[in-house]
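Chemist: Have a look at this prediction, sequence included:
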Amino acid sequence: MDSQLYRAFEDQFRGSEKLISARLQQYENFFIPIASTNPGGSIFDAGCGRGEWIKLMRQYGFDCTGVDENPYMANGSDQPIHIGNALEEIKHLPEESQSIISAFHLLEHLQCGLIISFIENAFKALKPGGILIIEMPNTENIEVAGSSFWLDPSHLRPIPVAFITFLFQEHGFYRYKVLRLQEEKDLHQFDRKITLSDVFFGVSPDVAVVAQKGPEDQPLVKELDVAFNKDYGLSLRDLVNRYDKQREGGFLRRKRLHTAKVIKALLKKYTT
């Protein structure tokens, strides 16, 4: 797919810039403490697309660089975006120079070796206490894994979260957090009935993993304790377990009612 056609594809299927900007605001538990503790810190956004993340981060005072290979992505944008190969440029970032490195919906376009190289170079370029944000389609969502992921012909293969967290551990990150941010809010209500449709389609269609570079005694590590200790979203297993428990609860209620009817009938039979 040529660059101009892919920009049109993104505009139609990725979502509007307003929608994506609103979704990105959900990372505020991570980037606001960094903006406060390290004002004016540097951000490198690999595969920045239309520049929604860059625009948001500039509002919080960060010094931002966005890189994308598609020249049509930056059309009409007043953000600091340039055309290039982010996987090459990250290799040349000064060591321990970046507060945040991000890759939103980039890794699913890459071969395994390039994914490993990107994470390795990101670790080198991050300041102590800095974070790497990786967001990608969520293979726990059955509809995404079986259908919508393959709508983009440049996607190579779905990437399980466990593989990314393994790479983070192997490359020395201090800690990581998995974020699921886009499921329906009422799914979090304890008394919400979980349907089969919820199991198939209710899990967040995107998933992110945020990793932090140590060491543990860095001030920024403590500043992000709240963000890393919080839970974000529901996994497929969470929804399946709730669905099973509700079905089991309904079965037991029906069984108790049936037993009560049988006892009532027997009492009536032998007491008249």
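Modeler: Cool, the structure landed. Being a predicted model, the structure only gives us computed values, none of them experimental.

Chemist: From here on, just use CA atoms for contacts and neighbour counts.
Modeler: Fine.

Chemist: just how off-centre is stretch 151-166 within its chain?
Modeler: 12 Å (C-alpha atoms, centre = their mean, to the nearest Å).

Chemist: this is the other structure I want to compare:
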Amino acid sequence: MARERAAGKYGDGIADVPLEVLPPLSRAFDLDGDASRIRFRPELGFSSKPVIGPVITLVKKVLLRLLFFVLDDLAQQSDAAVQRLQSALSAEIAAREAEVAAREAAMAAEIAAREGLQATLGADVGALSQRIAGLAIPERLARLERERRPAPRQAAAPQATDGAAAPTPSVPELDYLVFEERFRPQESVRERQQIYLELLRDRRRVVDLGCGRGELLDALRAGGVSAYGVEIEPDFVALLEEAGIEVVEQDAVEHLAGLEAGAVDGIVVSHVVEHLPAAALVHLIGVAGDKLTDGGVLIVETPNPESLLAGSVNFHRDPTHVRPVHPDTLAFLCESAGFNEIEIRRLSPVPPRHMLPVPAEGDLSRIVMQLNDLLYGYQDYAVIARKPPAQRETTA
């Protein structure tokens, strides 16, 4: 301090006496400690001038002593005001920080709630889209348009006389297009029928009897295979025509019987034979052997009655089903019609999560596995039969 006085930092006037401001006010308003922030320090009134310095110092001290009570009270009031301001600012900062924290927490909760709502809406939209797709609205509108077309006039039916039976009222037909979409979705059928592409890839001409919505025909067309479908359901026919897929609206057995021998080298009969009486089934397999070229392939897919779930539960969901056909029976019919290289492929396994849980070991494990095979065996199967190639004549 003596060096600072010698350097002339302090002047001779009373105005040069500093009012010390302590640092805590500039350090995040720290209120810890009882020290005053502003103090009046008369002991700093000092002059280092030669000769007259002691006189000036004495005068300063006398004047400062006279002004001590006034300036000290002013310093204390200023210090109290600064402390109150500091306390108010600290409280305001704490309140603002708490408000910011509350807003951040509320924002985080709002974001989480909106994300949850978005996920819920996404699931609801997906479920709604599936339900709308299951309604098959375009197909139903197409059916309504066809039904509204004027039908040719017919002679009025004679009125029933006394004692005669009244005419049977018409029964609405099964909406088979919507029925199929509900229980045999198009995408699952398309996926399952991919296994037949390799068998039909190099065929010259393929016919899909009972082609339904044309999943296989669409895949064959994409693979460059010449193929067409035969379908008796008008809604399916209209759907295929709109998609630009070649289709004939006719009974499958009648159409096949009307073909020339060797007209096709690939015949697919997917989920048709379970709709036929026994005689029609035998006739269909026999005609298929006649119409295929030598070396042609016949593919017949149908529900698998070896599984109780497929043969005794799912089979009866379709009211147009007549009877299930056992794999051995269908293979026998193909063999009797002259086919060889007959293969049975069991398809559509039931996911293990739907089966009975198998114990880790012991005889019970073997029994449960056998029971699973009986209850939850393969849901479908396909018989793949090939017509023998032509025999080359040999000369003696």
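Modeler: Arrived safely. None of the values given here were measured: they were computed from a predicted structure.

Chemist: Residue in the second structure paired with residue 20 of the first structure?
Modeler: Matched across to the second structure, residue 20 of the first structure falls on residue 189, judged by TM-score structural alignment.

Chemist: To which secondary structure element is that match assigned?
Modeler: helix 186-192 (DSSP states H and E).

Chemist: again, but for residue 132 of the second structure
Modeler: Per DSSP H and E: residue 132 of the second structure is located in helix 53-135.

Chemist: pull the longest strand from the first structure.
Modeler: strand 126-137 (DSSP state E).

Chemist: Quick one: the residues in the second structure that it pairs up with.
Modeler: So strand 126-137 of the first structure sits over residues 292-303 in the second structure, by TM-score structural alignment.

Chemist: what does that stretch contact?
Modeler: 261-274, 288, 310-311, 315, 324-325, 379-390 (C-alpha atoms under 8 Å, 6 or more residues apart in numbering).

Chemist: Give me the mean deviation of that stretch from the first structure.
Modeler: In the superposition against the first structure, stretch 292-303 of the second structure averages 0.7 Å from its aligned positions (mean C-alpha distance after the TM-score superposition for the first structure).

Chemist: Tell me which stretches of the stretch 251-396 of the second structure form helices.
Modeler: Using DSSP state H, counting those that start in this stretch, the helices of the stretch 251-396 of the second structure run over 252-258, 278-291, 308, 327-336, 363-375.

Chemist: okay, those helices in a markdown table with mean neighbour count and distance to residue 80 of the second structure next?
Modeler: Shown next, in a markdown table, are the helices of the stretch 251-396 of the second structure (neighbours: other C-alpha atoms under 10 Å; distance: least, C-alpha to C-alpha, whole Å):
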| stretch | mean neighbour count | distance to residue 80 of the second structure |
| --- | --- | --- |
| helix 252-258 | 16 | 105 |
| helix 278-291 | 19 | 109 |
| helix 308 | 19 | 94 |
| helix 327-336 | 18 | 102 |
| helix 363-375 | 15 | 88 |
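
Chemist: Same list, these, but as TSV with distance to residue 20 of the second structure please.
Modeler: Formatted as TSV, the helices of the stretch 251-396 of the second structure follow (distance: least, C-alpha to C-alpha, whole Å):
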stretch	distance to residue 20 of the second structure
helix 252-258	109
helix 278-291	113
helix 308	99
helix 327-336	106
helix 363-375	92
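
Chemist: For residue 95 of the second structure, which of those helices is the nearest?
Modeler: Of all the helices of the stretch 251-396 of the second structure, the one in closest proximity to residue 95 of the second structure, counting by C-alpha to C-alpha, is helix 363-375 (68.0 Å).

Chemist: quick check: stretch 91-105 of the first structure aligns to which part of the second structure?
Modeler: Against the second structure, stretch 91-105 of the first structure falls on residues 257-271 (TM-score structural alignment).

Chemist: now do the same end-to-end measure for stretch 255-268 of the second structure.
Modeler: End-to-end distance for stretch 255-268 of the second structure, by C-alpha to C-alpha, to the nearest Å: 13 Å.

Chemist: Mind listing what's buried along that stretch?
Modeler: Neighbour-count burial for stretch 255-268 of the second structure, counted by 16 or more other C-alpha atoms under 10 Å, picks out 256, 257, 262, 263, 264, 265, 266, 267, 268.

Chemist: List just the nearest of the residues you listed to residue 108 of the second structure.
Modeler: Checking those against residue 108 of the second structure with C-alpha to C-alpha, the nearest one is residue 268 at 59.1 Å.

Chemist: Quick one: residues contacting that closest one.
Modeler: 206, 207, 208, 209, 298, 299, 300.

Chemist: Adding distance to residue 148 of the second structure and neighbour count, write the residues you listed out as TSV.
Modeler: Below are the contacts of residue 268 of the second structure laid out as TSV (distance: C-alpha to C-alpha, whole Å; neighbours: other C-alpha atoms under 10 Å):
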residue	distance to residue 148 of the second structure	neighbour count
206	35	25
207	32	22
208	30	22
209	29	26
298	40	26
299	38	20
300	37	22
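
Chemist: Pretty sure residue 226 of the first structure sits in a helix.
Modeler: Yes: the assignment for residue 226 of the first structure (DSSP: H, G, I helix; E, B strand; the rest coil) places it in a helix.

Chemist: Now do the same contact list for it.
Modeler: residue 29.

Chemist: That one -> the second structure?
Modeler: Under TM-score structural alignment, residue 226 of the first structure pairs with no residue in the second structure.

Chemist: The helix holding residue 132 of the second structure maps to which residues in the first structure?
Modeler: Against the first structure, helix 53-135 of the second structure falls on no residues (TM-score structural alignment).

Chemist: Now do residue 148 of the second structure against residue 382 of the second structure, distance only.
Modeler: Separation of residue 148 of the second structure from residue 382 of the second structure (C-alpha to C-alpha) stands at 40 Å.

Chemist: So between these two, which is more surrounded?
Modeler: For residue 148 of the second structure and residue 382, the more surrounded residue by other C-alpha atoms under 10 Å is residue 382, and the numbers stand at 23 against 9.

Chemist: thinking again about what came up before, look at the match of stretch 91-105 of the first structure and report the distance between its end residues.
Modeler: Start and end residues of stretch 257-271 of the second structure are separated by 19 Å (C-alpha to C-alpha).

Chemist: next one: stretch 132-142 of the first structure
Modeler: Termini of stretch 132-142 of the first structure sit 26 Å apart (C-alpha to C-alpha).

Chemist: List the contacts of the spatially closest residue to residue 252 of the second structure that is not a sequence neighbour.
Modeler: Nearest non-adjacent residue to residue 252 of the second structure, counting by C-alpha to C-alpha, 6 or more residues apart in numbering: residue 209, 5.5 Å away. Counting by C-alpha under 8 Å, 6+ apart, residue 209 of the second structure makes contact with 229, 230, 231, 252, 267, 268, 269, 270, 272.
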